[in-house]
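Visitor: model this:
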Amino acid sequence: MNTEKPVAPPLSPRASQAVHRSLSPRQEAASRDVDTLIRCGRELLTRGEPARVADIVAAAGLSNDAFYRYFRSKGDFVDAVVEEGGHRLVAYLRRKIDAATTPEDALRAGIAAILSQAVDPEIAAATRNVVASAGGRSHAPKVREDLETTLAQVLAGPITELGSTDPERDSLTTSILLLASMEHLLWKDASDFDADSEVEHIVGYVRRGLRT
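Guide: Predicted coordinates for the structure are as follows:
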């Protein structure tokens, strides 16, 4: 005897649209809630203020139930804040690279954009506060891996134009190098740090690697 359950046929286009219409208001409300939580949480975290879940939901005008509807824990929430910051960094990097007129200038602009996260005093302080709020853990491994990959995709254009024979791997290696350099600078005294010199040093390092 055949005991397999019958497979439901796929919904027709009109039926699918009806389902989508029923879910849309809830999806839009959820998007607004999550955006508000992340925005308010980011403002608290970057200022170094107390950021318990109670503080975050109070700033957002939402409830604890709403918070835990979207995030498993405060750590999960901080990862979302870090990930959102990564998306903003990628957008900034893309604008800087797109504005450059030569591949080397594009590479230089990209390197400067990433290092600015540690060199600019205001941005660096905000980043350190977010990391401290995570107990010294700057991000979940998957968040870091996704950021490395996305930055590599943006850097691939100028690196390819500069003569890379393996742009995918070279771009990822450069991305990892830049994020590690940025994090190293983030925690050292940058009062006497020459950002332009560091940018030129890394540009030269990458260029020599590509020529090799």
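Visitor: C-alpha from now on. contacts and neighbour counts both.
Guide: OK.
Visitor: can you pull out the helices in this protein?
Guide: 13-46, 53-60, 64-70, 74-99, 103-119, 121-133, 141-161, 167-186, 195-211 (DSSP state H).
Visitor: Pick the most deeply packed of these.
Guide: Each of the helices of the chain was scored by mean neighbour count; the highest is helix 103-119, a mean of 22, by mean count of other Cα atoms under 10 Å.
Visitor: Quick one: residues in contact with it.
Guide: 89, 92-94, 96-100, 123-124, 127, 155, 157-159, 161-162, 178-179, 181-183, 185-186, 190, 195-196, 199-200, 202-203 (Cα atoms under 8 Å, 6 or more residues apart in numbering).
Visitor: With stretch 25-42 instead?
Guide: With Cα under 8 Å, 6+ apart as the criterion, stretch 25-42 contacts 51, 56-57, 59-60, 62, 66-67, 70, 77, 80-81, 130.
Visitor: Dump those into JSON lines; add distance to residue 17 as well.
Guide: Shown next, in JSON lines, are those (distance: Cα to Cα, whole Å):
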{"residue": "51", "distance to residue 17": "41"}
{"residue": "56", "distance to residue 17": "36"}
{"residue": "57", "distance to residue 17": "34"}
{"residue": "59", "distance to residue 17": "36"}
{"residue": "60", "distance to residue 17": "32"}
{"residue": "62", "distance to residue 17": "31"}
{"residue": "66", "distance to residue 17": "27"}
{"residue": "67", "distance to residue 17": "29"}
{"residue": "70", "distance to residue 17": "25"}
{"residue": "77", "distance to residue 17": "32"}
{"residue": "80", "distance to residue 17": "30"}
{"residue": "81", "distance to residue 17": "33"}
{"residue": "130", "distance to residue 17": "41"}
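Visitor: Another for comparison:
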Amino acid sequence: MSGDTADDLASRIAERSLAKRGANYAAEVRRLLDAALAVMKERGTASRPRVADIVAAAGLSNEAFYRHFSSKDALVAALLEDGTLRLRRYVDHQMNKEPTPERKIRRWVEGVLAQAIGETADTTRAVEWNAGGLGEDSMKAKLSADRPMASLLHEPFTELGSAEPDFDALLASHAVLGMLADYLWRRVEPSAADIDRIYEFCLRTVNPR
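Guide: Have a look, this model is predicted:
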């Protein structure tokens, strides 16, 4: 076997090993995120779980935890980001069912405010509560939901004639997510009338009258 052939074989084996390790690590991260979410939901706003509690629920070791997260704060930041991605995918899917920009915006409002209803509200509240004392990097993750959610409004706002769809979408996103936080902390579910008014506000953001 020539040196080049041996090197190629070694490279292929190394690549397979790295790919397998990457898949295993991704599975570890998902187990930690899911376990943290479950423990936080169970405890609500009564107490914040320790790393040991999360590791135990995930069936993993402290070594596995710190392989992926520098601290519990980093894990909570990742949970916030993961929650934003899940919410964005869900709302985007709902919006794609609608034929008009008005109906897309309505679906957007309903999807965001659904986070303040039932068991979903309990989970969202618990994660947000655990994020309450985090540092600068984690706070950036907490605030980052505005722009991903606003991006879904860009197209319908443009269709409705917004002169500055990026700005208007971000304004609407910031306002509605702010209302979501208010409902969560007051432990009040938005009424049908509330949803109507918030939807109308979003339309006025595009076309003030």
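Visitor: Report the central residue of the second structure.
Guide: Relative to the mean C-alpha position of the second structure, the nearest C-alpha, by Cα atoms, centre = their mean, is the one of residue 84, at 1.6 Å.
Visitor: what's near enough to touch that one?
Guide: When contacts are counted by Cα under 8 Å, 6+ apart, residue 84 of the second structure touches 145, 148.
Visitor: again, only this time at 7 Å
Guide: residue 145 (Cα atoms under 7 Å, 6 or more residues apart in numbering).
Visitor: Return the distance of it relative to residue 139 of the second structure.
Guide: The spacing between residue 84 of the second structure and residue 139 of the second structure, counted by Cα to Cα, to the nearest Å, is 14 Å.
Visitor: same thing with residue 103 of the second structure?
Guide: Noted for residue 103 of the second structure: a distance of 32 Å to residue 139 of the second structure, by Cα to Cα.
Visitor: Residue 185 of the second structure pairs with which position in the first structure?
Guide: Matched by TM-score structural alignment, residue 185 of the second structure corresponds to residue 187 in the first structure.
Visitor: Over to residue 114 of the second structure?
Guide: Under TM-score structural alignment, residue 114 of the second structure pairs with residue 116 in the first structure.
Visitor: Counterpart of residue 63 of the first structure over in the second structure?
Guide: Aligned by TM-score structural alignment, residue 63 of the first structure pairs with residue 61 of the second structure.
Visitor: measure that match to residue 68 of the second structure for me?
Guide: Relative to residue 68 of the second structure, and taking Cα to Cα, residue 61 of the second structure is found at 12 Å.
Visitor: Trace residue 168 of the second structure over to the first structure, please.
Guide: So, by TM-score structural alignment, residue 168 of the second structure is matched to residue 170.
Visitor: Next, work out how far apart whichever residue in the first structure pairs up with the residue nearest to the centre of the second structure and residue 17 of the first structure are.
Guide: For residue 84 of the second structure, the aligned position in the first structure is residue 86, judged by TM-score structural alignment. Distance check for residue 86 of the first structure against residue 17 of the first structure: by Cα to Cα, it reads 34 Å.
Visitor: And residue 181 of the first structure, by the same measure?
Guide: 49 Å.
Visitor: Also residue 100 of the first structure?
Guide: Distance from residue 100 of the first structure to residue 17 of the first structure, by Cα to Cα: 44 Å.
Visitor: same question, residue 186 of the first structure
Guide: For residue 186 of the first structure relative to residue 17 of the first structure (Cα to Cα), the value is 49 Å.
Visitor: ok, now residue 131 of the first structure?
Guide: Distance of residue 131 of the first structure to residue 17 of the first structure, given as Cα to Cα: 43 Å.
Visitor: now swap in residue 104 of the first structure and tell me
Guide: Separation of residue 104 of the first structure from residue 17 of the first structure (Cα to Cα): 49 Å.
Visitor: Residue 88 of the first structure now?
Guide: From residue 88 of the first structure to residue 17 of the first structure the distance is 33 Å (Cα to Cα).
Visitor: One more: residue 97 of the first structure?
Guide: In terms of Cα to Cα, residue 97 of the first structure sits 40 Å off from residue 17 of the first structure.
Visitor: do the same with residue 83 of the first structure
Guide: 32 Å.
Visitor: Equivalent analysis for residue 35 of the first structure, please.
Guide: Residue 35 of the first structure is 26 Å from residue 17 of the first structure, by Cα to Cα.
Visitor: How about residue 61 of the first structure?
Guide: Applying Cα to Cα to residue 61 of the first structure and residue 17 of the first structure gives a distance of 33 Å.
Visitor: now residue 167 of the first structure
Guide: 42 Å.
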